[in-house]
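Trainee: just coords:
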């Protein structure tokens, strides 16, 4: 049954730690999307293999189904200051009405409900309430949030890149197949695909399908609990349509593989499979996948390298096995792979059941 946990699940946050030299964090994209390296983790007991993302068509078979996340990143970062003068960085998580939104705030002292934030771009926000690390904000202006972000929002590059977004990031921090606006972080596995690579995959006979999962700011939230079972997962909106469900049915019926491009695709498909069978689904998910959870919706996973002790690394470990994944990460460090959003990729086959 999807979602069940083994009694001996790995549940300590420290079980997912690894050492990463800071110079391996990719703060700039490569000149070509499909020039990235690809670390392949075959079925056990084989070890890691060094390839290139351009090798992917030869690694897939005609009829295999590649599932992509077609969300589009919005300029979700704003700046302002509290009435006391303290600076505030605002990361919009989700617009919930013309004048209301849920956001994370980067601020030295958290504002209380009723507190005001003066925006650098003009206008004012009021804090309605706080729920954990998220704030509900009301925009006290005639314009709505969508217009404000299109006028004054900044592309929200992850902080670990160590720089502000530039004009060229507006194109490179989007996938070439992005269609539905709503994400505040890119589904980074998809950043490796350009038109020539997609054409090569189609010529190979690889089928392609899409889900939409709007990646939220909570994807960067650290796991603070030592026992990961106590971690509260952020909520994200997704849509798995009937067309994609039918594509999966045909691929599986023909004995072909379903290959997820990114952890967001896995989260979407696993959410839509919670009844035991993949069905169309549109709505929110807080699914948290870590070792002990058996992923059944996909047969292979293309993903980037993820932060130590992150929920994304835990998901990958559930799919391919923690020990195998961390061994592959050590190999990637030794071979000087590029890490995180603008970095290189991995192509993983499943490990033992439950990701032990």
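Mentor: Received it, and whenever you're ready, just let me know what you need. No experiment lies behind these values; they were computed from the predicted model shown. Numbers count the residues shown, from 1 in each chain.

Trainee: hey, let's count contacts and neighbours off CA atoms from now on
Mentor: Will do.

Trainee: what about the helices in the stretch 101-250 of the chain?
Mentor: 145-152, 169-172, 195-204, 242-253 (DSSP state H, counting those that start in this stretch).

Trainee: can you list contacts of the longest one?
Mentor: The reference is to helix 242-253. By CA atoms under 8 Å, 6 or more residues apart in numbering, the residues outside helix 242-253 that reach it are 63-65, 209-211, 257-258, 278-280.

Trainee: in the top strand by length along the chain, what's buried?
Mentor: Counting by DSSP state E, the longest strand found in the chain is strand 87-97. Residues 87-95 are the ones in strand 87-97 that count as buried (16 or more other CA atoms under 10 Å).

Trainee: can you redo the residues you listed as CSV with distance to residue 174?
Mentor: What follows is the buried residues of strand 87-97, written out as CSV (distance: CA to CA, whole Å):
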residue, distance to residue 174
87, 29
88, 26
89, 22
90, 21
91, 18
92, 18
93, 17
94, 18
95, 20
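
Trainee: which of these lies closest to residue 149?
Mentor: Of all the buried residues of strand 87-97, residue 92 has the smallest distance to residue 149: 9.2 Å, by CA to CA.

Trainee: ok, that closest one to residue 132 distance?
Mentor: 15 Å (CA to CA, to the nearest Å).

Trainee: which other helices and strands contact the longest strand of the chain?
Mentor: Contact partners of strand 87-97 among helices and strands, from 3 or more CA pairs under 8 Å, 6 or more residues apart in numbering; DSSP states H and E: strand 77-82, strand 100-106.

Trainee: show residues contacting it.
Mentor: Contacting residues not belonging to strand 87-97 are listed as 76-82, 101-108, 117, 145-146, 156, 182, 184, 216-218 [CA under 8 Å, 6+ apart].

Trainee: chain center to it, what's the gap?
Mentor: 18 Å (CA atoms, centre = their mean, to the nearest Å).

Trainee: okay, one more to line up with it:
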């Protein structure tokens, strides 16, 4: 493998605390919109996005839904323990994990772990006029993460239990507890499938009225599902970002979406970096089909796998290959997982033409992705945003990047 080096200090900038949006605006689409088109930078309002994007674009949403993943529990001694559910372990499938009753296991981050060495933690609650309990035991230790076994008395699913007991996991950089507004506003209006512990925040600016208005003007919409993990907030700690281990995120794409992408190839706008990561990962699955006859869905798309795909294998080739495979096998959807790391080190975008995205943290893998798309112009874009009063991060303003 080619040796890679990325000096993460080259992707740093000064982000004052006051520029981090701690709460959403009263109206979703009232945010500002930085417009980057072929090197030129300007600004508008997000509500005007239909006037800015090229006509007839296919916008691709990530329809994942944020779960109430934080559960505050206590030891019998009274010690407070926070259990942050990351992804299902047994059963490992998201749909089954949320539908199970009685017991399950999840990979979790445990707060105040030093106080929980053995035994169980619990939370007692009332449901339907009955006293119920949820208990948890440490099953396995995987360093930063732990496998936690849950058991509960109520005749409800684990998904219903989280809805009743859990808290929405707003980003740590907001430096506050979740509030009532977060239960609706830290969720896109098109969210459908539970599984994320962080919102695909570029989509928070869309309203049903804005989407319907864009449809009336000829824009098309497609959906993918990528469940956003807590690793999206992990800082790059190594001076060489190429040594940063990317987290795994599970995704799903339907055959109808692949067909729409092929029909609109060259006119695809990804709404958010999670949509970018999903769409670009499709090329890796298609290349596996081309070279080995199978997408091998059980094998995660590796951090650098896409860099080994020949440049002559275009996005159109990838989508045609994937669509033919799904038609031949009678598959309505593909499920896979990705660790893709998109960096300025020669990454070639094959499917995504434009990106709608918020402003990201300094020294983050998401900023590397933006740099891969616009090159060194990311400095000019972020300087402009800072100089013109844009709000940053999850609840902040938006940008549309058009090359």
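Mentor: Thanks, I have the structure now. Bear in mind the structure is a predicted one, so any value in this text is a computation, not a measurement.

Trainee: mind checking the TM-score on these two?
Mentor: Laid over one another, the chains give 0.88 as their TM-score (TM-score structural alignment, normalised by the length of structure 1), with 338 aligned residues with a CA RMSD of 2.2 Å.

Trainee: can you flag which of the contacts of helix 242-253 of structure 1 belong to helices?
Mentor: Using DSSP state H, no member of the contacts of helix 242-253 of structure 1 falls in helices.

Trainee: ranking by neighbours, what's the top pick from those residues?
Mentor: The most neighbours of any of those, using other CA atoms under 10 Å, belong to residue 65, which has 26 neighbours.

Trainee: and that one, how far from residue 261 of structure 1?
Mentor: Computed as CA to CA, the residue 65 of structure 1 to residue 261 of structure 1 distance reads 10 Å.

Trainee: for residue 223 of structure 1, same thing?
Mentor: From residue 223 of structure 1 across to residue 261 of structure 1, the span is 24 Å (CA to CA).

Trainee: give me the more crowded residue out of those two.
Mentor: Shown here are residue 223 of structure 1 and residue 261; by other CA under 10 Å, residue 261 has more neighbours (25 against 16).

Trainee: now the more buried one, nearest residue through space, not along the chain?
Mentor: residue 302 (4.9 Å; CA to CA, 6 or more residues apart in numbering).

Trainee: counterpart of that neighbour in structure 2?
Mentor: In structure 2, residue 302 of structure 1 lines up with residue 356, judged by TM-score structural alignment.

Trainee: how close does that match get to residue 17 of structure 2?
Mentor: The value you get for residue 356 of structure 2 to residue 17 of structure 2, if CA to CA is used, is 23 Å.

Trainee: what do you get for residue 59 of structure 2?
Mentor: 32 Å.

Trainee: now do residue 120 of structure 2
Mentor: For residue 120 of structure 2, the distance to residue 17 of structure 2 - CA to CA - is 39 Å.

Trainee: what's the mean deviation for the helix or strand where the residue nearest to residue 261 of structure 1 lies versus structure 2?
Mentor: Using DSSP states H and E, residue 302 of structure 1 maps to strand 300-304. Following superposition, strand 300-304 of structure 1 is found to deviate from structure 2 by 0.4 Å on average (mean CA distance after the TM-score superposition for structure 1).

Trainee: can you name every helix or strand that that strand contacts?
Mentor: strand 258-261, strand 345-348.

Trainee: give me the mean distance between whichever helix or strand comes after the first one and structure 2.
Mentor: What that stands for is strand 258-261 of structure 1. Downstream of strand 258-261 of structure 1, the next assigned helix or strand under DSSP H and E is helix 263-271. Once fitted to structure 2, helix 263-271 of structure 1 is off its aligned match by 0.6 Å on average (mean CA distance after the TM-score superposition for structure 1).

Trainee: just checking, what packs against the next helix or strand after helix 263-271 of structure 1?
Mentor: From helix 263-271 of structure 1 onward toward the C-terminus, using DSSP H and E, the following helix or strand is strand 281-285. Contacts defined by 3+ CA pairs under 8 Å, 6+ apart place strand 281-285 of structure 1 against strand 236-240.

Trainee: list of residues touching the strand it packs on?
Mentor: So strand 236-240 of structure 1 is in contact with 210-216, 268-269, 272, 279-286, going by CA under 8 Å, 6+ apart.

Trainee: picking up where we left off before, what's the burial count for the match of residue 302 of structure 1?
Mentor: That count, for residue 356 of structure 2 with other CA under 10 Å as the rule, works out to 25.

Trainee: also residue 284 of structure 1?
Mentor: There are 16 residues near residue 284 of structure 1, going by other CA under 10 Å.

Trainee: also residue 7 of structure 2?
Mentor: 13.

Trainee: not counting sequence-adjacent ones, nearest residue to it?
Mentor: With CA to CA, 6+ apart, the residue lying closest to residue 7 of structure 2 is residue 240, at 5.0 Å.

Trainee: that neighbour maps to what in structure 1?
Mentor: In structure 1, residue 240 of structure 2 lines up with residue 227, judged by TM-score structural alignment.

Trainee: just give me the residue right at the centre of structure 2.
Mentor: For structure 2, the residue nearest the mean C-alpha position is residue 228 (3.5 Å; CA atoms, centre = their mean).

Trainee: how about the nearest residue to it, chain neighbours excluded?
Mentor: residue 196 (4.6 Å).

Trainee: what sits against the residue mapped onto the one you found from structure 1?
Mentor: Mapped onto structure 1 by TM-score structural alignment, residue 196 of structure 2 lines up with residue 183. Residue 183 of structure 1 makes contact with 71-74, 213-216 under the criterion CA under 8 Å, 6+ apart.

Trainee: biggest separation within the residues you listed, which pair?
Mentor: 74 and 213, at 13.2 Å, using CA to CA across the contacts of residue 183 of structure 1.

Trainee: what about the equivalent of residue 313 of structure 1 over in structure 2, distance to residue 231 of structure 2?
Mentor: Alignment of residue 313 of structure 1 against structure 2 is given by TM-score structural alignment, with residue 367 as its counterpart. Residue 367 of structure 2 is 15 Å from residue 231 of structure 2, where distance means CA to CA.

Trainee: these two: which has the busier surroundings?
Mentor: residue 367 (20 against 15).

Trainee: what's near enough to touch the more buried one?
Mentor: Contact analysis of residue 367 of structure 2 by CA under 8 Å, 6+ apart lists 11, 360-361.

Trainee: from the contacts of helix 242-253 of structure 1, which single one is nearest residue 177 of structure 1?
Mentor: Nearest to residue 177 of structure 1 among those, with distances taken as CA to CA, is residue 210, at 9.3 Å.
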